[in-house]
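In: structure for the following, please:
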Amino acid sequence: MLPFNCTSLRPSTFILAGIPGMEKSHIWISIPFCSMYLAALLGNGILLFVIRTERSLHQPMYLFLSMLAISDLVLSTTTVPKMLALFWFRAGEISFGACLTQMFFLHFSFSAESVVLLAMAFDRFVAICYPLRYAAVLTHSTVLKTGLVALLRSFSIIFPCIFLLKRLPFCGHNVIPHTYCEHMGIARLAQADISINVLYGLAVPFAAIVVDVVLITVSYVLILLALFRLPSRTARHKAFNTCGSHVCVILLFYIPAFFTVLTHRFGRGIPHHIHILLANLYVLFPPLLNPVVYGVRTQQIKEKVVKVFICPKSHLLQE
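Out: Model prediction:
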């Protein structure tokens, strides 16, 4: 039953409050956040440019890596510009529709990135366990279909959240104690039973991510078993290096994500501003570090970056 003073079921705007208790430090906090965001844009932009322009990198592994870079850019760009506007200009006002849009693309890009990481694990599994069948299994058509699956699964999981939020009465409560809009942050403002939102928001997306993690784990267990059967130490070392970058990226993505979700749901003793800081760092760290990890650990990418950006004249002569 709705409260008697509920004159408006849906606010025209929400107000993002930033990091509660740290309002005076917003300007100082914005400096590293802005630096990390610009570095993430540069790193992922370079990665996409090199993969796009170098035909030798038009292989499944690097095509999946370009999908990962796009997901990272969507994840950070969905949240960070509005966050910086809030920190710099106190522009915390956001329309109801824009808030739902931001919420959708935030969770959508997270889900899509999880599917891409699973696809990359499968790519390494086939490359190491069934190298002779690699070209037949992972064709360009397969890569394209994988990208479509990532989009469709993410859309089908996250889109219902919009309707779950639209049905709620907010009754003038429109201040979100956060730097961006996310599903449960909006739902908690409602003057109604949000048990469906809690159940759906925790069970469905979380279950999908857990399935991805289980399948990735199974893939790497099988990869490790295959590696230990290799007779040559050089071959094992080369295979470990090939998988090392992907394992680092997986850890960078899932560990902060699970920690943020679990502390947000169950960490009642943790101060609220710590929750918000962790959530902000989560949308910045993976996009920032993923290109660095692959750029440093993957010899082919390192060589192509040097070829295109550091020695462009020799690159043009070869063309």
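
In: CA only for contacts and neighbour counts going forward, please
Out: Fine.

In: so where do the helices sit in the stretch 1-150 of the chain?
Out: Secondary structure of the stretch 1-150 of the chain (DSSP state H, counting those that start in this stretch): helices at 26-53, 60-89, 96-129, 134-137, 140-166.

In: what is the shortest one packed up against?
Out: Yep, that's helix 134-137 we're talking about. In this structure, helix 134-137 packs against helix 96-129, with contacts taken as 3 or more Cα pairs under 8 Å, 6 or more residues apart in numbering; DSSP states H and E.

In: closest one to Ala203 among the helices of the stretch 1-150 of the chain?
Out: Of all the helices of the stretch 1-150 of the chain, helix 140-166 sits nearest to Ala203, with 10.8 Å by Cα to Cα.

In: and that closest one, which residues are buried?
Out: 143, 146-147, 150-151, 154-155, 157-158, 161, 164-165 (16 or more other Cα atoms under 10 Å).

In: same question for stretch 226-243.
Out: 227, 236, 239-240, 242-243.

In: chain center to that stretch: distance?
Out: 30 Å (Cα atoms, centre = their mean, to the nearest Å).

In: following up with a second sequence; could you model it the same way so I can compare the two?
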Amino acid sequence: MPNATVTVSEFVLHCAIDKDKMTFTIVALALIYVVTLLGNLLVIVVIIINPHLHSPMFFYIGTLAVFDMVNSSNLIPRMLAVLLSNATTVPYGPCLLQLSVVYHLGVANGLLLSAMAYDRYVAVVYPLRYPSLVTKKTVCISIFLVNIISAAILTPYMVFATELSFCRTNILPYCFCDFVTMVHISCTEDPRHLTLLSSTTIATGVGELAIILFSYSRIVVAALKISSADGKKKVFSTLLTHLLVVCLFYLPLMISYILPGIGVQLSAEAYNVLVIIAIMVPPMMNPIIYSFRNKEIKGSIYRLWTRKRTTPDTFHGWSRM
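Out: As a prediction, this is how the structure comes out:
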């Protein structure tokens, strides 16, 4: 009976990658994963072992590194298993878990980037008030709220995902478990599923981008008042690299999540490429953009490898990124 609803105990991942691109994709994913793990793990270790880095800005950087490691570990090993050994079967429960982690960290990363942009805005525009406005307590509360808000936004997706019924197929034409794909292959015809995706993506994405762009624009205004040409160059160089990561994160995700909600279906390969760029490239780049360009972290890494002890007067100030 083709229209009979069946209980799905597992999904089959069908990674839509051309055979002539398979080797390149496997090597690229493996390289991205190794660089992401090593880079973010190094940042976390340096921040933990150096007491001079136990300050608000580095709490944000450390949290971002944790998010990036979890996000990459949630996706890339499974994708490599699918591509290398044809291990395409995923039980229903782990599939929903992977989906929930992807969406939770997607929202949490955006909120965290907004908080980090606002932190830099306060540090540059109100440097004298910064120590009283941004404390370890306020940073911990903001990180807690980031996760609470992300979980609240995720909850309707999980409810809808459990309501989906499948009567045609259990094959997901992507390299990982995804809410949009589940809706497309399900027999549940309810427009609210994809409408929810588009509306929450627009609301959170536009809101977060507004905060980020506002913060960076105010930093630009403050930078233009700097008399030193080198100072201006350093600020603008940092802002441009930060905006590059923001664009890599937001634009592909917004395209891939908003279009299905308004009735535009992307090809499996196009969707995979967009997701790889949005979810996997920024975690690899973030340690370079937010950490390795930072004098305090670079100094700590150098001393870690050379086993030299840091001195208290080496670390002071907030705007050396």
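
In: let me know the closest of the buried residues of stretch 226-243 of structure 1 to Val175 of structure 1.
Out: Nearest to Val175 of structure 1 among these, counting by Cα to Cα, is Cys243 at 44.6 Å.

In: rewinding a little: distance to Phe309 of structure 1 added to the buried residues of stretch 226-243 of structure 1, as CSV?
Out: What follows is those, written out as CSV (distance: Cα to Cα, whole Å):
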residue, distance to Phe309 of structure 1
Leu227, 35
Arg236, 32
Ala239, 28
Phe240, 28
Thr242, 24
Cys243, 26
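
In: can you flag which of those belong to helices?
Out: Taking DSSP state H, the ones among these that sit in helices are 227, 236, 239-240, 242-243.

In: next, count neighbours for Leu240 of structure 2.
Out: Applying other Cα atoms under 10 Å, we find 12 residues neighbouring Leu240 of structure 2.

In: now swap in Ala127 of structure 1 and tell me
Out: Neighbours of Ala127 of structure 1 (other Cα under 10 Å): 20.

In: coming back round to it: so which of the helices of the stretch 1-150 of structure 1 is nearest Leu289 of structure 1?
Out: Going by Cα to Cα, the one of these nearest Leu289 of structure 1 is helix 26-53, 7.6 Å.

In: quick one: that closest one to structure 2 mean distance?
Out: For helix 26-53 of structure 1, the mean deviation from structure 2 after alignment is 1.2 Å (mean Cα distance after the TM-score superposition for structure 1).

In: buried ones in that helix?
Out: Those would be 26, 29-30, 33-34, 36-37, 39-41, 43-48, 50-51, for helix 26-53 of structure 1 by 16+ other Cα under 10 Å.

In: contacting residues around Leu168 of structure 1?
Out: 9-10, 187, 190-192 (Cα atoms under 8 Å, 6 or more residues apart in numbering).

In: between the residues you listed, which has the most around it?
Out: Most neighbours among these, by other Cα under 10 Å: Ala187, with 23 neighbours.

In: map that residue across to structure 2 for me.
Out: By TM-score structural alignment, Ala187 of structure 1 lines up with Val183 in structure 2.

In: before we move on, back to that, which of the contacts of Leu168 of structure 1 show up in structure 2 as well?
Out: By both residues aligned by TM-score structural alignment, their matches' Cα atoms under 8 Å, the contacts of Leu168 of structure 1 still in contact after alignment to structure 2 are 187, 190-192.

In: okay, the contacts of Leu168 of structure 1 in JSON lines with distance to Val116 of structure 1 next?
Out: Output for the contacts of Leu168 of structure 1, formatted as JSON lines (distance: Cα to Cα, whole Å):
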{"residue": "Leu9", "distance to Val116 of structure 1": "38"}
{"residue": "Arg10", "distance to Val116 of structure 1": "36"}
{"residue": "Ala187", "distance to Val116 of structure 1": "29"}
{"residue": "Ala190", "distance to Val116 of structure 1": "34"}
{"residue": "Gln191", "distance to Val116 of structure 1": "38"}
{"residue": "Ala192", "distance to Val116 of structure 1": "37"}
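
In: so which of the residues you listed comes closest to Val198 of structure 1?
Out: Looking across the contacts of Leu168 of structure 1 and measuring by Cα to Cα, the closest to Val198 of structure 1 is Ala187, at 8.4 Å.

In: please name the residues that touch the residue nearest the centre of structure 2.
Out: For structure 2, Asn109 is the residue whose C-alpha lies nearest the centre (Cα atoms, centre = their mean; 4.5 Å). Applying Cα under 8 Å, 6+ apart to Asn109 of structure 2 gives the contacts 64, 67.

In: next one: the residue mapped onto it from structure 1 from Phe89 of structure 1, what distance?
Out: Residue pairing (TM-score structural alignment): Asn109 of structure 2 is matched to Glu113 of structure 1. Distance check for Glu113 of structure 1 against Phe89 of structure 1: by Cα to Cα, to the nearest Å, it reads 31 Å.

In: again, but for Cys161 of structure 1
Out: Distance from Cys161 of structure 1 to Phe89 of structure 1, by Cα to Cα: 30 Å.

In: mind checking what Val70 of structure 2 lines up with in structure 1?
Out: Taking TM-score structural alignment, the alignment pairs Val70 of structure 2 with Val74 from structure 1.

In: what count of nearby residues applies to that match?
Out: Val74 of structure 1, neighbours per other Cα under 10 Å, totals 18.

In: not counting sequence-adjacent ones, nearest residue to it?
Out: Nearest residue to Val74 of structure 1 in three dimensions, chain neighbours excluded: Ser109, at 6.3 Å (Cα to Cα, 6 or more residues apart in numbering).

In: list the contacts for that neighbour?
Out: 71-72, 74-75, 154.

In: list the ones among these that structure 2 also has?
Out: These retained in structure 2, by both residues aligned by TM-score structural alignment, their matches' Cα under 8 Å: 71, 75, 154.

In: any chance of these in CSV, plus distance to Ile250 of structure 1?
Out: Below are these laid out as CSV (distance: Cα to Cα, whole Å):
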residue, distance to Ile250 of structure 1
Ser71, 14
Leu75, 16
Ser154, 18
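
In: tell me the buried residues in stretch 91-99 of structure 1?
Out: Neighbour-count burial for stretch 91-99 of structure 1 [16+ other Cα under 10 Å]: 91-94, 96, 99.

In: report the mean deviation for stretch 243-260 of structure 2 after fitting onto structure 1.
Out: Stretch 243-260 of structure 2 sits 3.6 Å off on average (mean Cα distance after the TM-score superposition for structure 1).

In: in that stretch, what's buried?
Out: In stretch 243-260 of structure 2, counting by 16+ other Cα under 10 Å, buried: 245-246, 248-250, 252-258, 260.

In: cool, thanks, talk later.
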